[in-house]
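Peer 1: Sequence plus predicted model, see below.
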Amino acid sequence: MTRDPLPPGIDPGRPSIARVYDFFLGGTHHVEADREVARRIADVMPDFPTVVRHNRAFVRRAVRYLLDEGVRQFVDLGSGLATAGAVHLVAQEFGADARVLYVDSDPTVAADNRSLVPAATAGSVAADLRDPASVLDCAEARRLLDLDRPTALLMIAVLHFVPHRDDPAGVVAGYREAVASGSFVALTHAEDASRVPGTFEAARLYSQDVAQIHLRSRTEIADMLRGWELVAPGLVATPAWRPDPEVVTPPTRLNGLAAVGRKP
């Protein structure tokens, strides 16, 4: 069962990144335009829905690791919808009293998230992650976060939407400079894997129907992590980052890369 989550004035014929992902994750926050794009992408790259689920599973593992490291405040940049597997829910699952700021450039997604998260310990803002100062100095950030304490920055499957001209490595560095020593970044990024059948067509459909996507090489992704001390096993295929031994991970040909880094 699906529902139309769109408030009046929002074009239901325009797909949303967040709602396409929600469809792939088995959620209910999507409309027919989102489902149609999702089906077209899956037709040319059947692995893609599993790749999306790998990203969400990485969030759970990374947040669990960060909680074990004592981190209790999180900024989820390009968060998408805070539904099943979202950061505040993972923290609750592990009994941690964490504060979470969800940041998304889509005002509709940000508004939806405000109805999904506990207001006392989480918040949602519509903001452009390319401007770290405005994100970390907004009223909700000031309410929820103490930037003198370690903070976890989550950049899950979002930096591949930042154009080369906007210097994604510089964006990540801007956040690193703004947070305290002992803070962390958790990052996933789509890898340029033109050798995999369907990659070009899936990227074309995504760019045409949802948002321009920029596939990058391993070297380019590693460049975004300069200045961070990578946690073992380093920059690896997303399902290979500290996998749960009891969980069977469906194989895919296209995984993207993931890493967690600590600010010295």
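Peer 2: Alright, I've got the coordinates.

Peer 1: For the rest of this, base every contact and every neighbour count on C-alpha atoms.
Peer 2: Fine.

Peer 1: Confirm that Leu101 sits in a helix.
Peer 2: No. Counting by DSSP: H, G, I helix; E, B strand; the rest coil, Leu101 falls outside a helix, being strand.

Peer 1: try it against this one:
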Amino acid sequence: MSERVGWVPEGVDTGKPSAARLYDYLLGGGHNFAADRALAEKFLQAQPNARTIARLNRAFLRRAVLFMMDNGIRQFLDLGSGIPTVGNVHEIAQKADPEARVVYVDFEEVAVAHSQLILEEDPRAVVVQEDMTKPVAVLKAARESGLVDFTQPVGVLTVGVFHFVSPQADPKAVVAAYRDAVPEGSYLAFSQFTQDLQPEEMAGVVEVMKKSQNPMFPRTMSEIEGFFAGFELVEPGVVPLPLWRPEGTNTDDPDKAGIYAAVGRKI
């Protein structure tokens, strides 16, 4: 039986789990349903460290946005942004500079509907409902929002989403299309699951997600480095989540991070 609550758009089948709502649940959010929680519990059986990985990925997003802000970026394109939870991009960026602008992109109806509620009072942030693997449509919507000036450097964020992009969708070409749309001095932040870290757990996660709307495709370090063609990787390069420019004392085990992360500057 599907759950109905006020912030769920008409026509959404809440009995079908989604990756966006699974991530929301792992982060402790409240915008998920019984089907999402059931899938998340199976995910946790395969990868008991999943909640920590979700937290580490969110922390990387914060550090990457602040790094870009420190390097002059004031406009962001957040691809596959998911359901906004505490510490989202516009909150991070606008705390550093109230004039910072953000365009969120997601195709999942609940993620978009909740984003619209959160952003309705913020003229410098908007969500567009598009598939990030279709960059022509995404870039058109971003331009039409009036919040991204593609003649100025842009921070492109692909954090924790490309493991849902199949090889058949040609993910390198997708990234290249966004790279070609932004000027020199723009940045790309990227993180995704890998089989290099905890391969047995990752294999279990892949099996669990085969039964969902969002199968997963982990990638190796060298495959992830390949997404940065045309970018100069900033130090420390492609590394497990807790090793990317950590703040303060870092006690998280990088071998259990599950995800590689990196930031590059377009050259």
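Peer 2: Right, received. Where do you want to start? Computed from a prediction, not measured in an experiment: that's the story for all the values here.

Peer 1: For the residue positioned nearest the centre of structure 2, which residues are in contact?
Peer 2: Nearest residue to the geometric centre of structure 2 (C-alpha atoms, centre = their mean): Val159, 3.0 Å. Val159 of structure 2 sits next to Asn57, Leu61, Leu79, Gly80, Ser81, Ala189, Phe190, Ser191, Gln192 when contact means C-alpha atoms under 8 Å, 6 or more residues apart in numbering.

Peer 1: before we move on, what about Gln129 of structure 2?
Peer 2: The contact partners of Gln129 of structure 2, by C-alpha under 8 Å, 6+ apart, come to Val105, Asp106, Phe107, Glu108, Glu109, Val112.

Peer 1: Where strands are concerned, which of the contacts of Val159 of structure 2 count?
Peer 2: Leu79, Ala189, Phe190, Ser191, Gln192 (DSSP state E).

Peer 1: on that earlier part again, now for the contacts of Gln129 of structure 2: which two are most distant?
Peer 2: Using C-alpha to C-alpha, the pair of the contacts of Gln129 of structure 2 lying farthest apart is Val105 and Glu109, separated by 11.2 Å.

Peer 1: Looking at the two, which is more packed in?
Peer 2: Val105 (25 against 18; other C-alpha atoms under 10 Å).

Peer 1: how about that one, what's its match in structure 1?
Peer 2: Aligned counterpart of Val105 of structure 2 in structure 1: Val103 (TM-score structural alignment).

Peer 1: Tell me the spacing between its match and Leu257 of structure 1.
Peer 2: Separation of Val103 of structure 1 from Leu257 of structure 1 (C-alpha to C-alpha, to the nearest Å) stands at 22 Å.

Peer 1: next one: Leu101 of structure 1
Peer 2: Leu101 of structure 1 is 24 Å from Leu257 of structure 1, by C-alpha to C-alpha.

Peer 1: higher neighbour count, these two?
Peer 2: A count of neighbours by other C-alpha under 10 Å puts Leu101 above the other of Leu101 of structure 1 and Leu257, at 27 against 24.

Peer 1: corresponding residue for Tyr21 of structure 1 in structure 2?
Peer 2: Tyr21 of structure 1 maps onto Tyr23 in structure 2, by TM-score structural alignment.

Peer 1: go on, Leu257 of structure 1?
Peer 2: So Leu257 of structure 1 corresponds to Tyr260, using TM-score structural alignment.

Peer 1: Contacts only, for the residue nearest to its match when sequence neighbours are not counted.
Peer 2: Nearest residue to Tyr260 of structure 2 in three dimensions, chain neighbours excluded: Pro240, at 4.4 Å (C-alpha to C-alpha, 6 or more residues apart in numbering). Counting by C-alpha under 8 Å, 6+ apart, Pro240 of structure 2 touches Pro254, Asp255, Ala257, Gly258, Ile259, Tyr260, Ala261.

Peer 1: counterpart of Pro240 of structure 2 in structure 1?
Peer 2: Checking TM-score structural alignment: Pro240 of structure 2 goes with Ala237.

Peer 1: coming back round to it: ok, the equivalent of the residue nearest to the centre of structure 2 over in structure 1 to Val171 of structure 1 distance?
Peer 2: Taking TM-score structural alignment, the alignment pairs Val159 of structure 2 with Ile156 from structure 1. Distance, Ile156 of structure 1 to Val171 of structure 1, using C-alpha to C-alpha: 14 Å.

Peer 1: what about Pro163 of structure 1, neighbour count?
Peer 2: Count around Pro163 of structure 1 with other C-alpha under 10 Å applied: 12.
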